[in-house]
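J.: dropping a prediction and its sequence here:
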Amino acid sequence: MTRNIVAILRGITPPEALTIAGTLIECGITKIEVPLNSPDPFDSIGQMARTYGADALIGAGTVLTPEDVTRLKDAGGALVVSPDCNPAVIEATKAAGMLSYPGVLTPTECFSALRHGADGLKFFPGTLIGPEGVKAIRAVLPKDTEVLAVGGAGPENFAEWKAAGADGFGIGSALYKPGLTATDIRERATRMVAVFDEVFGG
């Protein structure tokens, strides 16, 4: 199964990019974003896309401008994740043939994102809106809208988020933070995949 877990590798550096990406993919996490406020993010993304692009969805997070979208496309990325709902970024992403997941928190932002072509919605920060907030907004969204909870979601509450209508999660420091070894990440990813599969019926 393709698990709807997006690994957020904030702070990753190019020398460790392939090792970390390979570890995550081996564990069954095949959606990976490198936030653009990481060191040399396009280098890391380019390495991952060339090596693992056939096996995983590789892209960028914290994408704030159409220029960032262009650079990501040139690096071989296929996924654009943002902390905000910027119609110009969404439209540039779709024009480039990539997947768009803008950050939203209100019904107005949700519907603006969808009208401009977003492939899914990233509820961020999830800690602010919580499962109950997602459940309330989910009730008015088109039924096929893909909803990711980011910030405040982890194995301990996957079931609660799923019950509220979340289809998946963006996971940052619970999976990766600078200083963790590949062994550390393998342990975290293995547990996360096991809980996800249990909750979502993998």
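T.: Now that the structure is in, tell me what you want to look at.
J.: going forward, measure contacts between C-alpha atoms and count neighbours the same way
T.: Fine.
J.: and residue 171, how far is that from residue 143?
T.: 24 Å (Cα to Cα, to the nearest Å).
J.: okay, the two: which has more neighbours?
T.: For residue 171 versus residue 143, the count of surrounding residues by other Cα atoms under 10 Å is larger for residue 171: 23 against 8.
J.: skipping adjacent residues, who's closest to that one in space?
T.: Excluding the flanking residues, the one nearest residue 171 by Cα to Cα, 6 or more residues apart in numbering is residue 7, at 5.2 Å.
J.: count of residues packed around the one you found?
T.: Using other Cα under 10 Å, residue 7 is surrounded by 24 other residues.
J.: would you confirm that residue 4 contacts residue 166?
T.: No: here residue 4 does not reach residue 166: they are 10.0 Å apart, not a contact under Cα atoms under 8 Å.
J.: more neighbours, the two?
T.: The residue with more neighbours, out of residue 4 and residue 166 and counting by other Cα under 10 Å, is residue 166; that gives 24 against 20.
J.: give the contact list for the more buried one.
T.: By Cα atoms under 8 Å, 6 or more residues apart in numbering, the residues touching residue 166 are 134, 146, 147, 148, 149.
J.: try this one next to it:
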Amino acid sequence: MDTPRHIIAILRGITPAEIIDVCKALIDAGITMIEVPLNSPDALTSISLASNTFGDTAMIGAGTVLTKKQVLAVADAGGTFIVSPDTNKAVIEETARLQLASYPGVFTPTDAFRAIRAGATGLKFFPAEVLGPKGIKAIKAVLPPELPLYAVGGANPGNFAEFFAAGCVGFGLGTYLYKPGMELSQTAEHAALAVAAYDRGQAQ
């Protein structure tokens, strides 16, 4: 698998019946990090279907992961990364133990260092629209420089450049890319716009 763009598609509310078509649209557009939040209908089935179908070309993971038991279930379903809304030490450590990538949600320097000490792969700044690029830039100054930072919650193609300038490497995109009832063509169109904005921002 090529090095992916650091765009995580957050498919909250996706169903097993939709997962293959939506994943294909995203992957065709160039988005190869796909998160199925565990509070979606039958999420583990969707993760298993996506992993079995696209595991060679995309990273399929889970979001809204709150317990060690859920981490294990995601691993069993073929997921390769875990996104959690908080800095739950047990969840991060279990994710690392199972050799999955861990992207916990953080908002403060205290959160960030708790996550780093537990073994996080990268940090999800959430909600990024509240912290803003200035807040993230200020916190990044005290973090290990090589640690990947993602802006989630308010990040969109219109502000990618600002978050790149603040030190983020990537983004989580939710309802911009998918929400229940959204036409597949709109998902594909928005994915293409996101990829174009990401590539422009990286080139600057």
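T.: Received the coordinates, thanks. Only a predicted model underlies this, so the values are computations on that prediction, with no experimental measurement involved.
J.: most neighbours among the contacts of residue 166 of the first structure, which one?
T.: Within those, residue 149 tops the neighbour count with 30 neighbours, counted by other Cα under 10 Å.
J.: against residue 100 of the second structure, how distant is the aligned partner of that residue in the second structure?
T.: Mapped onto the second structure by TM-score structural alignment, residue 149 of the first structure lines up with residue 151. Remark: distance between residue 151 of the second structure and residue 100 of the second structure (Cα to Cα) = 20 Å.
J.: for residue 40 of the second structure, same thing?
T.: When residue 40 of the second structure is compared with residue 100 of the second structure (using Cα to Cα), they lie 21 Å apart.
J.: same question, residue 41 of the second structure
T.: From residue 41 of the second structure over to residue 100 of the second structure the distance is 23 Å, taken as Cα to Cα.
J.: which one of those two has more residues nearby?
T.: Neighbours were counted for residue 41 of the second structure and for residue 100 using other Cα under 10 Å; residue 100 has more, 20 against 15.
J.: counterpart of residue 55 of the first structure over in the second structure?
T.: That one, residue 55 of the first structure, aligns with residue 57 by TM-score structural alignment.
J.: got it, and residue 68 of the first structure?
T.: Using TM-score structural alignment, residue 68 of the first structure pairs with residue 70 in the second structure.
J.: tell me, how many residues neighbour its match?
T.: 19.
J.: equivalent analysis for residue 67 of the first structure, please.
T.: Using other Cα under 10 Å, residue 67 of the first structure has 12 neighbouring residues.
J.: other SSEs contacting the helix or strand hosting residue 69 of the second structure?
T.: Using DSSP states H and E, residue 69 of the second structure maps to helix 68-76. The contact analysis (3 or more Cα pairs under 8 Å, 6 or more residues apart in numbering; DSSP states H and E) places helix 68-76 of the second structure against helix 43-54, helix 89-97.
J.: in the first structure, what residues pair with stretch 103-115 of the second structure?
T.: Under TM-score structural alignment, the match for stretch 103-115 of the second structure is residues 101-113.
J.: distance between the ends of that stretch?
T.: OK, stretch 101-113 of the first structure end separation, Cα to Cα: 9 Å.
J.: from the chain's centre, how far out does it sit?
T.: Between the centre of stretch 101-113 of the first structure and the centre of its chain there are 15 Å (Cα atoms, centre = their mean, to the nearest Å).
J.: most widely separated two among the contacts of residue 166 of the first structure?
T.: Greatest spacing in the contacts of residue 166 of the first structure, by Cα to Cα: 134 and 146 (11.9 Å).
J.: aligned partner of the residue nearest to residue 171 of the first structure in the second structure?
T.: Taking TM-score structural alignment, residue 7 of the first structure has residue 9 as its aligned residue in the second structure.
J.: rewinding a little: and the contacts of the match of stretch 103-115 of the second structure?
T.: Contacts with stretch 101-113 of the first structure, where a contact means Cα under 8 Å, 6+ apart, come from 79-87, 90, 118-125, 129, 137, 141.
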